[in-house]
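Peer 1: Here you go, sequence then predicted model.
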Amino acid sequence: MTIAIIQFGGSNCDLDVLHVLEDVVGTEAELVWYKEHDLDKYDGVIIPGGFSYGDYLRAGAIASRTPIMDSIKKMADEGKPIMGICNGFQILTESGLLDGALTTNEYPKFRCEWTNLRVETNDSPFTSAFKKGEVIRIPIAHMEGNFYADEATLSNMEDNDLVAFRYVDNAKHVTDDVNPNGSQENIAGILSGNRNVMGLMPHPERASEEILGSNDGVRMFESMIEYISNR
């Protein structure tokens, strides 16, 4: 089993993800430059955070139009798990692999802080190691993490259990005060219709070891590995 970690010009969380997969989770992973076309040998993909192409045009817009995304879409169609973290989430929405869009934070500044997330579903390749409704602690680091979707899309997400995480307070309540970016309905992460593509703004790789302040994030990677093992 080998996971591909996609690198674009401006990616900066790729080595963090590599460390977690290899040294914490104990699985094989490879850094894959965006000019690669054939991803058939990989069992899953993670698109890490950063500022691909300096966020020119829109965050994730240029990366989403590179040829490697055709290979990632092929993997998604085959049922392989695809996770996009922060800038990776932006790339997935820009490429059409996930619904909605990510825009500038409601208060237009870069936010780097710890957040509480409520697990909205454990029925996915990325959340099976969690209990539905539990609160986990994962940090954010973004300027354009404000999730937007029209009412029909939001309704579809609710009806089909496609919201993965929401920003909440310590008592699990969804409030405006704990929404760090203005995301609709406090959405922090979502799933594709076939559930094998997930994007989230918080950084689970930065919460995968106790020394970092939380190891809640490692369960996303462990869930992904278990899903691949059981396919």
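Peer 2: It's in. Residues are numbered from 1 along each chain as shown.

Peer 1: going forward, measure contacts and count neighbours with C-alpha atoms only.
Peer 2: OK.

Peer 1: so where do the helices sit in the chain?
Peer 2: 14-19, 68-77, 87-95, 151-159, 218-230 (DSSP state H).

Peer 1: Counting by contacts, list what the shortest one packs against.
Peer 2: Based on contacts counted as 3 or more CA pairs under 8 Å, 6 or more residues apart in numbering; DSSP states H and E, the elements that helix 14-19 packs against are strand 2-7, strand 28-33.

Peer 1: re the thing from before, quick one: which of the helices of the chain is nearest residue 135?
Peer 2: helix 218-230 (12.9 Å; CA to CA).

Peer 1: could you give the angle of that closest one to strand 2-7?
Peer 2: Here helix 218-230 points in a direction 130 degrees away from that of strand 2-7 (axes from the mean of the first three to the mean of the last three CA atoms, to 10 degrees).

Peer 1: tell me which residues in helix 218-230 are buried?
Peer 2: Neighbour counts using 16 or more other CA atoms under 10 Å place 218, 219, 220, 221, 222, 223, 224, 225, 227, 228 of helix 218-230 among the buried residues.

Peer 1: rewinding a little: out of the helices of the chain, flag the one nearest residue 62.
Peer 2: helix 87-95 (8.3 Å).

Peer 1: Tell me how many other residues crowd residue 185.
Peer 2: The number of residues packed near residue 185 is 16, by other CA atoms under 10 Å.

Peer 1: shouldn't residue 84 be in contact with residue 46?
Peer 2: Yes. Contact status for residue 84 versus residue 46: in contact at 5.8 Å, counting by CA atoms under 8 Å.

Peer 1: Just list the residues touching the closest residue to residue 33 other than its chain neighbours, thanks.
Peer 2: Nearest residue to residue 33 in three dimensions, chain neighbours excluded: residue 7, at 4.9 Å (CA to CA, 6 or more residues apart in numbering). Residue 7 makes contacts with 14, 31, 32, 33, 34, 47, 48, as judged by CA atoms under 8 Å, 6 or more residues apart in numbering.

Peer 1: Next up, a structure to set beside the first:
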Amino acid sequence: MKFAVIVFPGSNCDLDMLHAINDELGEQAEYVRYDATDLSAYDGILLPGGFSYGDYLRAGAIARFSGVMDEVRKAADAGKPVLGVCNGFQILTEAGLLPGVLLRNKDLKFVCKTVTLNVENADTLFTNQYSEGQEIRIPVAHGEGNYYCDDETYAHLEANNQIVFTYGDDFNGSRSNIAGIINERGNVLGMMPHPERAVSDLIGGSDGLALFKSIVKQWRESNVSHA
């Protein structure tokens, strides 16, 4: 499986994402610039964390206008897996590929630590290697990770099982401790925690690796012939 790691001006977790795919997962990944005009050669799209365009205006607000986002939208419409982590999640909401918005943390402080996540939906292409209700440990590093949506949107997310991850405790103010959501089709996931930083016990834990294994498993079942 071949992944595109989208690099915006200000991305700083692109190397982590590349390492997770190439070295720990054993699949292919390569950097793709923010102004790329064709992503058709890739099976999955990864939007890494960082501070795209310096987080001016709002986090992700400028990156959504980058040329590559038209291609990201096409990939999502085609059913390809699209994962946005941290700033990538913010970009997906700004681009309208996921509902809601990421606000400043409730204490207006940048938070960098490993947190407990609850797997709320293990029946997605991103979570099929986890168990429903499983607790996992994943690092966070964000100043604008406070997920907000209106009541109607929240009810829709709940009704369609689009809430994939929640935090074990309320440290940033996110509505109902939401840490990650998917789109209605189930092929676009945005999450604030960094699974690519939890892919090896050597760096403190490997709970994030199952997320990437889930993507590959689903892709192979859908695209690889076993005849």
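Peer 2: Thanks, I have it. The structure displayed is predicted, hence computed values, not measured ones.

Peer 1: Isn't residue 218 of the first structure up against residue 212?
Peer 2: No. With contact defined as CA under 8 Å, residue 218 of the first structure does not count as touching residue 212 (11.7 Å).

Peer 1: which one in the first structure is aligned with residue 191 of the second structure?
Peer 2: Matched by TM-score structural alignment, residue 191 of the second structure corresponds to residue 200 in the first structure.

Peer 1: And its match, how close does it get to residue 231 of the first structure?
Peer 2: 23 Å (CA to CA, to the nearest Å).

Peer 1: The two: which has the busier surroundings?
Peer 2: residue 200 (26 against 8).

Peer 1: For residue 7 of the first structure, see how far away that one is.
Peer 2: Using CA to CA, one gets 18 Å for the distance from residue 200 of the first structure to residue 7 of the first structure.

Peer 1: need the contact list for residue 86 of the first structure.
Peer 2: Applying CA under 8 Å, 6+ apart, the residues near residue 86 of the first structure are 48, 49, 50, 141, 142, 145, 199, 200, 201, 202, 203.

Peer 1: Of those, which belong to strands?
Peer 2: Judged by DSSP state E, the contacts of residue 86 of the first structure include 141, 142, 199, 200 as members of strands.

Peer 1: okay if I get those residues as a markdown table plus distance to residue 118 of the first structure?
Peer 2: Output for these, formatted as a markdown table (distance: CA to CA, whole Å):
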| residue | distance to residue 118 of the first structure |
| --- | --- |
| 141 | 18 |
| 142 | 19 |
| 199 | 15 |
| 200 | 13 |
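
Peer 1: Please tell me which one of the residues you listed counts the most neighbours.
Peer 2: Neighbour-wise, those (other CA under 10 Å) top out at residue 199, 30 neighbours.

Peer 1: on that earlier part again, for the match of residue 191 of the second structure, which non-adjacent residue is closest in space?
Peer 2: Nearest one to residue 200 of the first structure, counting by CA to CA, 6+ apart, is residue 189 at 3.9 Å.

Peer 1: next one: residue 100 of the first structure
Peer 2: In this structure, residue 100 of the first structure finds its nearest non-sequential neighbour in residue 149, 4.4 Å apart by CA to CA, 6+ apart.

Peer 1: Quick check: residue 94 of the second structure touching residue 60?
Peer 2: Yes. Between residue 94 of the second structure and residue 60 there is a contact under CA under 8 Å: 6.2 Å.

Peer 1: Comparing those two, which residue is more hemmed in?
Peer 2: residue 60 (26 against 22).

Peer 1: can you tell me which residue in the first structure aligns to that one?
Peer 2: Counting by TM-score structural alignment, the partner of residue 60 of the second structure is residue 60.

Peer 1: where's its match relative to residue 150 of the first structure, distance?
Peer 2: Counting by CA to CA, the gap from residue 60 of the first structure to residue 150 of the first structure is 20 Å.

Peer 1: hang on, the earlier thing: compare the helices and strands packed on helix 14-19 of the first structure and give me the one nearest residue 157 of the first structure.
Peer 2: strand 2-7 (26.9 Å).

Peer 1: who touches the nearest residue in space to residue 56 of the first structure that is not next to it in sequence in this structure?
Peer 2: Distances taken as CA to CA, 6+ apart put residue 62 closest to residue 56 of the first structure, at 7.4 Å, once the chain neighbours are dropped. Residues near residue 62 of the first structure by CA under 8 Å, 6+ apart: 52, 53, 56.

Peer 1: So which of those residues sit within strands?
Peer 2: Using DSSP E, the subset of the contacts of residue 62 of the first structure located in strands is empty.

Peer 1: with the residues you listed in mind, which one is nearest to residue 119 of the first structure?
Peer 2: Using CA to CA, residue 52 comes nearest to residue 119 of the first structure of the contacts of residue 62 of the first structure, at 28.0 Å.

Peer 1: Can you tell me the number of residues neighbouring the nearest residue to the closest one once chain neighbours are set aside?
Peer 2: Of all residues not flanking residue 52 of the first structure in the chain, residue 10 sits nearest, at 4.2 Å (CA to CA, 6+ apart). By other CA under 10 Å, the residues close to residue 10 of the first structure number 15.

Peer 1: my guess is residue 10 of the first structure contacts residue 49, does it?
Peer 2: No. Applying CA under 8 Å, one finds residue 10 of the first structure not in contact with residue 49, separated by 9.1 Å.

Peer 1: hang on, the earlier thing: mind putting the buried residues of helix 218-230 of the first structure into TSV with distance to residue 162 of the first structure?
Peer 2: Shown next, in TSV, are those (distance: CA to CA, whole Å):
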residue	distance to residue 162 of the first structure
218	21
219	18
220	16
221	18
222	20
223	17
224	17
225	20
227	17
228	20
